[in-house]
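**Student:** Sequence and predicted structure below; questions after.
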Amino acid sequence: MARRKQRRAEEPAEELSVHELIEGPTQDLSAARAASVTRDLSDATADVTRDLSAVAGTVVGPAAVGTEGRVRIDLPRMPAAGALYRRALLGALPGMGGRRGPELPEVELAVSGVTVDRAHLADYDRVCGFRLTDRLPATYVHVLGFPLALRLMTAAEFPIPLTGVVHVANRITVHRPIEAGETLDFRTYAENLRPHERGRQLDVVLVGSIDGEEVWRGVSTYLGKERQAGGGPRRDQGDRPAPPALPAASAQWRVTPRVGTDYARVSGDHNPIHTSRLGARLFGFPHPIAHGMWSKARCLAALEGRLPEAYTVEVAFKLPVPLPSTVAFSATNTDETWDFALHDARSGGPQLVGTVR
């Protein structure tokens, strides 16, 4: 009797629907599939056309004036990331997305009273390589507030659709250490919409405060690829800057597909380009790729114990990290500055370049 071929432990599952890839694993797929997918997508059909001004009528209390004259909308709770990804996926279907706004929405979303689940923090630390302590890694605060930024980016009038958007850079400033027992308030807004040779870029700002004091700030730069009329302005290959020189590697890490699914579980970022071969191919990647914020977190974990209590860490995501692959980490220290990088261990191609100062 022929033995059934078993899937390797490091390969992501292929039998899930696109809805389930976005939402993440469920306990009873067979029983819930038909009812929940139909219900969730039908609910999202009506919701996908709602703009952020409509949200103001659902919050507790009136909208207020936020940063730089933006309308501040206080949400009663942190949004659910899974539902927002379903909204984004539905909006990408032909005839479902509607017209996107030409400018950034002049709103600021806010949520108060966000607490830390220590079990979740420990799980995140294990996935990213941090030591198990009550002090929050800089990148963990990004995870806490990410659903709020995701809600902003999935608004009908947001100028760049979430599906296919490329996270090209991230800057985090830690003003002081944050402990697991503290309660955070978050606000988020978008700024600096600008042209790019392949489309448009913008910055999504996420701010964490405790008792009215800003203690953490993250700025994520996203690229929305767009076709310009006539192909758009393109630089000649000879005009492109040479790749940065990388120092000798100090460590090598094997990055398996489990990194994609494990980080999706602890971060709430269930984008299928990170968790499924099918999902990755739908967006033009031959294999799933690691989350950029996992790569940044893993580098910071390698520098743990050598960073000051207050610092800014900035990274540029150069090339995707395929799952599976082997990456090489390198870091150099000059005065109070760390320069670090990830590159493909076989080809030497730069995947992430960062600085701590």
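**Tutor:** Received it, and whenever you're ready, just let me know what you need.
**Student:** use CA for all of it now, contacts and neighbours both
**Tutor:** Will do.
**Student:** I'd like to know how many residues surround the residue nearest to Cys128 when sequence neighbours are not counted.
**Tutor:** Nearest-residue entry for Cys128: Arg298, 5.1 Å, with adjacent residues in sequence omitted and distances by CA to CA, 6 or more residues apart in numbering. Here the number of neighbours of Arg298 (other CA atoms under 10 Å) works out to 21.
**Student:** again with Leu136
**Tutor:** Residues lying near Leu136 (other CA under 10 Å) number 19.
**Student:** residue contacts, it?
**Tutor:** By CA atoms under 8 Å, 6 or more residues apart in numbering, the contact list for Leu136 reads Leu121, Pro177, Ile178, Glu179, Ala180.
**Student:** for comparison:
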Amino acid sequence: MAVVELTSDPRGLFVKAALGLLPSRRPDALPDREIARRGVPVDRGHLARYDRVCGFRLTDTLPATYPHVLAFPLAMTLMAAPDFPFPVVGLVHVANRITVRRPLGAAERIDFLVRAENLRAHDRGRVFDVVATAFASGENVWTGVSTYLSKNAGKREGREKRDHPPAPAPTAVWKVPATAGRDYAEVSGDHNPIHTSRIGARLFGFPRPIAHGMWSKARALAALEGRLPAEYTVDVAFKQPILLPARVGFTASATGDGWNFRLDSKRPHLAGQVTPP
């Protein structure tokens, strides 16, 4: 596998992503390429802004979801390239798995490697995984696997109202403001217009902007802060989008060695679990 080394965060990625919507011939296979960046520093000011947006306490220990933000420009570099099989705008983030092998401190320099793999069929199109791996002092300390869906343009999704089983009584109810999409975009670099613009959201079939899935995952983990082990894996499935503004119920229950948690309103938004790594 070829390795492309970056020495700084790339710019203009969403312009390239938007250009990817223009008709073009694309390959059927994922690129045999890995994007790397070595010695990535943590900006403590940025970390503090991220913590505030997602509800974490202000500390020098990185939240489990923060390396995803640091690796995001590498993932976009990979997916916005002309030889990627799908336009990045329009992909649906359907699941995310993070494994924390030890806590990371803000003073550490981090090496990242990002690749795409496991292209496979799905009942609504095709899915693939973007795998980001973080190393500190030569040690594999963190892995994130984001699963994206490219919908089949020839398959129409049903618009009929679906019945969902009643959600359990929430542990807490959160008010998610209309600005949540823009606020998270500023700290994550994910400026997809479905999260930040009413017009952009409508172009993709949403009546108003929707919350980022990774914000909802981070917010759920922030609610469990202080009750998580030093090492763990946290899996989430992203269900129905959170239309902004919103009121959502957070439910968490301890298991023998972890947690189950979910976000719901009148429909399910996220289901997750924390397990040993």
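**Tutor:** Arrived safely. Please read these numbers as outputs of a predicted model, since none were measured by experiment.
**Student:** And the TM-score between them?
**Tutor:** Overall, the chain-to-chain superposition scores 0.94 on the TM-score scale (TM-score structural alignment, normalised by the length of structure 2); 273 aligned residues with a CA RMSD of 1.8 Å.
**Student:** returning to what we had before: could you identify the pair within the contacts of Leu136 of structure 1 that is furthest apart?
**Tutor:** Taking every pair in the contacts of Leu136 of structure 1 and measuring CA to CA, the maximum separation is 15.1 Å, between Leu121 and Pro177.
**Student:** Neighbour count for those two, which is higher?
**Tutor:** Remark: of Leu121 of structure 1 and Pro177, Leu121 carries more neighbours, 21 against 15, as counted by other CA under 10 Å.
**Student:** Now check the more buried one against structure 2: what is it aligned to?
**Tutor:** When structure 2 is aligned by TM-score structural alignment, the residue opposite Leu121 of structure 1 is Leu47.
**Student:** Using the three-state scheme, assign that match.
**Tutor:** Per DSSP: H, G, I helix; E, B strand; the rest coil, the secondary structure class of Leu47 of structure 2 is helix.
**Student:** The residue nearest the centre of structure 2 in helix, strand or coil?
**Tutor:** Nearest to the geometric centre of structure 2 sits Met214, at 3.8 Å (CA atoms, centre = their mean). Counting by three-state DSSP, the backbone at Met214 of structure 2 sits in helix.
**Student:** Could you check how far it is from Asp183 of structure 2?
**Tutor:** When distances are taken as CA to CA, to the nearest Å, Met214 of structure 2 and Asp183 of structure 2 turn out to be 13 Å apart.
**Student:** One more: Ala64 of structure 2?
**Tutor:** 19 Å.
**Student:** Show me which of the two is the more surrounded one.
**Tutor:** Under the criterion of other CA under 10 Å, the comparison of Ala64 of structure 2 against Asp183 puts Ala64 first, with 24 against 20.
**Student:** which residues are contacting the lengthiest helix in structure 2?
**Tutor:** Ranked by residue count and defined by DSSP state H, the top helix of structure 2 is helix 66-79. Outside helix 66-79 of structure 2, the residues within contact range by CA under 8 Å, 6+ apart are 9-10, 13, 34-37, 47, 50, 84, 86-88, 112, 114-116, 130, 132, 134, 142, 144, 188-190.
**Student:** what stretch of structure 1 does that helix fall on?
**Tutor:** Taking TM-score structural alignment as the measure, structure 1 aligns residues 140-153 with helix 66-79 of structure 2.
**Student:** Repeat that for stretch 91-108 of structure 2.
**Tutor:** Using TM-score structural alignment, stretch 91-108 of structure 2 corresponds to residues 165-182 of structure 1.
**Student:** how about the helices of the stretch 51-200 of structure 2, start to end?
**Tutor:** If DSSP state H, counting those that start in this stretch is used as the criterion, the helices of the stretch 51-200 of structure 2 fall at 66-79, 180-188, 193-196, 198-203.
**Student:** Many thanks, have a good one.
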